[in-house]
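# Model the following, please.
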Amino acid sequence: MSDPTVSPQYCIGIDLGTTNSVVAYAAIPTDEIPVRDQSPPIQLLPIPQIVGPGQVESRESLPSFLYLPRDHEFDSLRIDASNLPSGECPTSFPDPSEGVVGVYAREQAADNPQRVVVAAKSWLCHAKVGRTEPVLPWQSPEEVRKVSAYDCTRRFLQHLIAAWHAAFPDAPIDQQQVVLTVPASFDPAARDLTRRGAIEAGLNDQFVLLEEPQAAVYRYLASTEGSWRDAMGRGDTLLVVDVGGGTTDLTLVGVDAGDGEHSGELQLVRQAVGKHLLVGGDNMDLTLAFHASEKFREQGHDLDPWQSTSLWHACREAKERLLQVDGPEKHSISVLGRGSSLIGGTIAIDIERSQAAELIVGGFFPKCSRDDRPEMNVQSGFQDIGLPYESDPAITKQVAAFLSDHLSVQENANKVTHLLLNGGVFRSEAIRQSIESTIGSWFDAPPQTLTTTVANLDTSVAIGAAYYGYTKTSGGVRIRGGTAKSFYIGIETAGLAIPGAPRPLRAVCVAPQGMEEGTQTEVPGEQVGVVVGSPARFRFFSSTTRPGDNPGTRLDRWTSEELQESEPVELTLEMPESAPDHAPDAGPQRRFVPVRFESRVTELGMFELWCHGVDVDQRWKLEFNARESGS
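Take a look at the predicted model:
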């Protein structure tokens, strides 16, 4: 645990990405008062990692891949003091028996796909598969040891923390100001698992969770040192499109006048966050893989499932190389041969830079009108890896739907004045131009694109997170907005039982959209009975499209577009020593205790619902904890 009497020396930003993870940091001045809006020198942490048996190198990013080696590989994959560039090997550096992460794991994805976990971050928010159950690598053979998405999250963070300690042995990370980023659309269970994994990996419980699109905005702010106020004015609206490896995050940020001591100054307010969109770089890799498999078929090679998985991973590297600013005009893709005449050999094809850009632009950033909406047909080609990808991968259509849902409820109803693009895919000039021109065609005055350098698109989230941590010490500009969603509980209504039909459910708002971190509110309304002393299932819902609902708002009917159900919480609440029986037919071990509700949003941004007994002096806490048995 951290020592509260020790002042932090550094602000650390950790981007735990689907494809790559990055750590940025800035020193906190000790001999001078920080200047508001001034950006400190922010550096990237070199991350030692295995690049081959017996080979360790430091890179600016850690590929978020986990390779589960065979037993005979452990000795050759251990990191020791002689291999580390720093010359030191802290005891906390993870042992390869828990899996190898980084460059070597990414390269093994093409040769041993059945032993490599990819997109663990996407699996962490996949409610239909146990987030803490060992099911990854998905569909791998039985002899391969499985891990959970939670295990991978903890494992990646362990490696990043060990890298920090290797570079700064005199500045333990649990004594620093740490900001860890998550997708804005992460559901509460995924946020909580990220929090738990980070604490188990070695962070203290005072670190901050920051939404990735906001971190991208902070990266832009850091580059301007206050001059952003010259580029934006009161009433302006900024659209952030953040396309990562596994998800696309959409956020609206408004510009408003400040209050209090900063009255009259321009301030930023997060207005809306889009739903969880499982479409990103992974889908683009699959698209290239489909194109490549057709070219292999033209050569007479019909790939089997193992080769297809290997091809998918090979196409990830091809996309990254071809979309670089100075990328090659073509890239060779090869897979191991499987026929009797090809065992031990390879088959290969070339993908041209222009072909890759055309496939990705046409499939993911097509021209569309503002009235277009994503198609709802199921794309069966994306089902093999087990994740529920969007049926329509057209990101521009997803943006159109998002703006339709949220711009109409804002005061400045129908305009986006500024656009911020984030994610490595936007290194491609063709892709940037396509989305800019498409969104620009929806408005009388095209939005002004706010840019950092293209070279920083892979590291901007980590740099922005470190800068956000610095603003907490310097009093710099902060994005206000509170929770991105409003939260509801499902209450089963009383009534006669009907065979084969569930009792009607009503939803009650317990936390409004925009509720600030570190605040709490009582929920008005009728008393509700909570089940104690026996297992019960608690249902929670959230919404990004009902900003007008206040605590106590009751909904008897709603659509799946209005409210989205989160993973239910299943647990047993402790029975008070003397609980009145409010359900005569429930039996001695199943009782309903009348409660009143109090909602809290912690400094970490976690939502908590407290149930205070009306007739008993006891309270219970309900969180969106995935598969946790606490109370």
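
# When you work out contacts or count neighbours from here on, use the C-alpha atoms and nothing else.
OK.

# could you pull out the helices for the stretch 401-550 of the chain?
Counting by DSSP state H, counting those that start in this stretch, the segments of the stretch 401-550 of the chain that form helices are 429-440, 460-474.

# just those: most buried one?
Burial of those is given as mean neighbour count (mean count of other C-alpha atoms under 10 Å); helix 460-474 ranks first at a mean of 28.

# re earlier: adding distance to residue 250, write the helices of the stretch 401-550 of the chain out as JSON lines.
As requested, the helices of the stretch 401-550 of the chain are arranged in JSON lines below (distance: least, C-alpha to C-alpha, whole Å):
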{"stretch": "helix 429-440", "distance to residue 250": "13"}
{"stretch": "helix 460-474", "distance to residue 250": "14"}
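
# What lies in contact with the longest strand anywhere in the chain?
Longest strand in the chain by number of residues (criterion: DSSP state E): strand 519-532. Counting by C-alpha atoms under 8 Å, 6 or more residues apart in numbering, strand 519-532 makes contact with 510-511, 551-552, 572-575, 590-602, all of which sit outside it.

# here's the other one to compare against:
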Amino acid sequence: MTHRFSLGIDLGTSNSAIAVTDLESDTTELVEVAQVLRPGQIGDIATLPSALYVAHPDEFPADAFTLPWNESADRLVIIGQFARDHGALVPDRLVTSAKSWLSNPHIDPKDPALPWKSEIEEKKLSAFDCSRLYLQHIRDAFRHGEAAKAKGWELAEGQIVLTVPASFDDVARNLTAEAAEAAGLGKVTLLEEPQAAFYAWTQHAGKEWRTQVSPGDIVLVCDVGGGTADFSLIAVNETDGELELERISVGEHILLGGDNMDLALAYTLRAKLETEGKSLDAWQFLALVHAAAKAKVALFDDAALAAAPIAVPSRGSSLFAGTVATTLERSMLEQVILDGFFPKTAVSDMPREGRRVGLQEFGLPYAADAAVSRHLARFLSRSLANVKASEKLAALVGAAADAKDFLAPTAVLFNGGVFKAAVIRERILGLLTAWNDGKPVRELQGFQPDLAVAKGASVYGRNRATGKGIRIKAGAARSYYIGLESSMPTVPGFTPPVKAVCVVPQGMEEGSQLVIEGKEFGLITGHPAEFRFFSSEVRSGDTPGQILADAEGELEETSRLEVNLPTLDDLSTGPAVPVQINPVITELGTLELWMKHTKSDRRWKVEFTVRTE
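As a prediction, the model looks like this:
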């Protein structure tokens, strides 16, 4: 089918956005999203806050939140700006960071558990449900928007690209794609967010992008948004006079971003108020977080300001009399944000681990160390280990692979709302320069911190649909493995280590598959069996079929699945069925794992959609 447009969707942790490219005129523009601004008022704004509010049945009139496209919508579920703002006052009814819950390895993302720790009587939602509802809202907002109506676009005529963090494992990636299909978007193409930011930068820079990078460059895409920190490295090469780009490393999934910074400011301001004899209740503290976020933006936007006012109202009858006032001074801002989250550390300083308490409160696995600097140092040191593990990658980066401590980028592309602040960008550039023995690391000009991911996804979709434009070579971001039970005699008091077989090598390209030849495995069918999956960001040299002797010691476990694979009528359910492993990475960027019967053309699919522990 010939596509008429490309739709890019940034399903963000804190905010979501959409952009569309008209393939006829080759123009890209943002699509404002209609949403509830307050009861009885609908408005179009640039982003859709990734927030969902579960209203009490008697809280609002029945027609308070009627959207243009669905008069019969569930009036108890509100999405967007009003959900975020009103939900801050009633936090036990507010869902935020559903995307982080989608990637949480400790829960079933289809389990209705959100709002987390809430005791509301209304039905709760799963992380999958929330993602589906956000995407459904985005779908409807686009279909009823001016651009789609004016040009008569139907969703089926579009190349739809949905972004995911580079650090997402394949369970989270596949669930995101499944949520999009359940939302009525069809089969979407997945694209890593740092890559999307790079595509947006090339379009914004036009032909000039080729003058800002050159063969031998290693570009760090540094993406710190509201809830996550995501790092990627892209190598620039040249073949027959044409620049080529290849993503060579991605970071771990780090729950650390602007929301953490706002919370840190609020705690610091509360301590200041308490020294003045003023106290805040729980509701006022939430209002303080909101006020601190606004004051932070004001100070970072205007370097001439020495301080920004903070006003926290009370819920009492005398609103003015109950207001608590203070100020956020620039010195406090820089102490909390720059020194706390972006301290001047050495490249050898790694993130500190949290204390191992015997019993922990269950929830999102937030980063134990708030210093983005140390997480970045860890990423760059692991990136060096990754390129050294592969002759191909080592040759691609050249002399940089001979470094001792870390893979040094030569240029940085910033992304995410945190980097709107020039002083934070300067701190990162200063750190990288200091780590690189004083050799400057340049900033790529023309970044768009809030909306680049949606724009870049749309540009990438244009490139896919037309076959024109640049493509970043990427493929699988990490190597994947499946646990293997050892075949050895039972020894009292000794548990043999779990082996692992490499099923997907790092860099395996979209639209490709392989069969691991020369190795036969026994597959249990007909009753429940456990599959354990592992991955690695630093073993780029491992090959399909390679067996590691100690999976738990050498790899990161990503999920455990308990499944009951169906038997086939003419196959015995007693002994294990002989199979070969047949991994597939689809054109859409999702991973499928098949077990192929060695004596026929029959296969079993092991789904990457559920986690159990």
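
# Would you mark the buried spots in the longest strand of the first structure?
Buried residues in strand 519-532 of the first structure, counted by 16 or more other C-alpha atoms under 10 Å: 520-523, 528-532.

# Give me the mean distance between it and the second structure.
Strand 519-532 of the first structure differs from its equivalent in the second structure by a mean of 1.6 Å after superposition (mean C-alpha distance after the TM-score superposition for the first structure).

# okay, how far is it across stretch 433-442 of the second structure, tip to tip?
Start to finish, the residues bounding stretch 433-442 of the second structure are 9 Å apart (C-alpha to C-alpha, to the nearest Å).

# before we move on, what about stretch 223-233 of the first structure?
Stretch 223-233 of the first structure stretches 18 Å from its first residue to its last (C-alpha to C-alpha).

# before we move on, back to that, just the buried subset of the contacts of strand 519-532 of the first structure, please.
Among the contacts of strand 519-532 of the first structure, the ones that count as buried by 16+ other C-alpha under 10 Å are 510-511, 551-552, 572-575, 590-601.

# re the thing from before, what's the closest of the helices of the stretch 401-550 of the first structure to residue 504 of the first structure?
The stretch from these with the least distance to residue 504 of the first structure (C-alpha to C-alpha) is helix 429-440; that distance is 42.2 Å.

# neighbouring contacts of the closest one?
325, 357, 360-361, 365-370, 396, 425-426, 446-447, 449.

# In the second structure, which residue range corresponds to it?
Following TM-score structural alignment, the aligned partner range for helix 429-440 of the first structure in the second structure is 422-433.

# mean shift of that stretch relative to the first structure?
The superposed stretch 422-433 of the second structure is, by mean C-alpha distance after the TM-score superposition for the first structure, a mean 1.1 Å from where its aligned residues fall in the first structure.

# So what's the gap between that stretch and the chain middle?
Centroid separation between stretch 422-433 of the second structure and its chain, computed with C-alpha atoms, centre = their mean, to the nearest Å, is 23 Å.

# Near the equivalent of residue 114 of the second structure over in the first structure, how many other residues are there?
Alignment of residue 114 of the second structure against the first structure is given by TM-score structural alignment, with residue 136 as its counterpart. Other residues within reach of residue 136 of the first structure, judged by other C-alpha atoms under 10 Å, total 24.

# what's the answer for residue 66 of the first structure, then?
The local packing of residue 66 of the first structure (other C-alpha under 10 Å) involves 30 other residues.

# all strands of the stretch 501-613 of the second structure, in order?
Ranges of strands in the stretch 501-613 of the second structure, per DSSP state E, counting those that start in this stretch, are 512-513, 521-523, 529-536, 547-548, 556-563, 577-585, 591-597, 603-606.

# CSV for those, including distance to residue 309 of the second structure?
Below are the strands of the stretch 501-613 of the second structure laid out as CSV (distance: least, C-alpha to C-alpha, whole Å):
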stretch, distance to residue 309 of the second structure
strand 512-513, 57
strand 521-523, 65
strand 529-536, 47
strand 547-548, 58
strand 556-563, 45
strand 577-585, 53
strand 591-597, 50
strand 603-606, 56
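
# From residue 18 of the second structure, how far off is the alignment partner in the second structure of residue 225 of the first structure?
The alignment partner of residue 225 of the first structure in the second structure, by TM-score structural alignment, is residue 206. In this structure, residue 206 of the second structure lies at 21 Å from residue 18 of the second structure, with C-alpha to C-alpha as the measure.

# These two: who's more crowded?
Set side by side, residue 206 of the second structure and residue 18 show more neighbours around residue 18, with 30 against 10, by other C-alpha under 10 Å.

# Could you find the counterpart of the more buried one in the first structure?
Under TM-score structural alignment, residue 18 of the second structure pairs with residue 23 in the first structure.

# OK, contacts around the residue nearest the centre of the first structure?
Note on the first structure: the residue nearest the mean C-alpha position is residue 183, at 2.9 Å, using C-alpha atoms, centre = their mean. The contact partners of residue 183 of the first structure, taken as C-alpha under 8 Å, 6+ apart, are 211-213, 247, 249.
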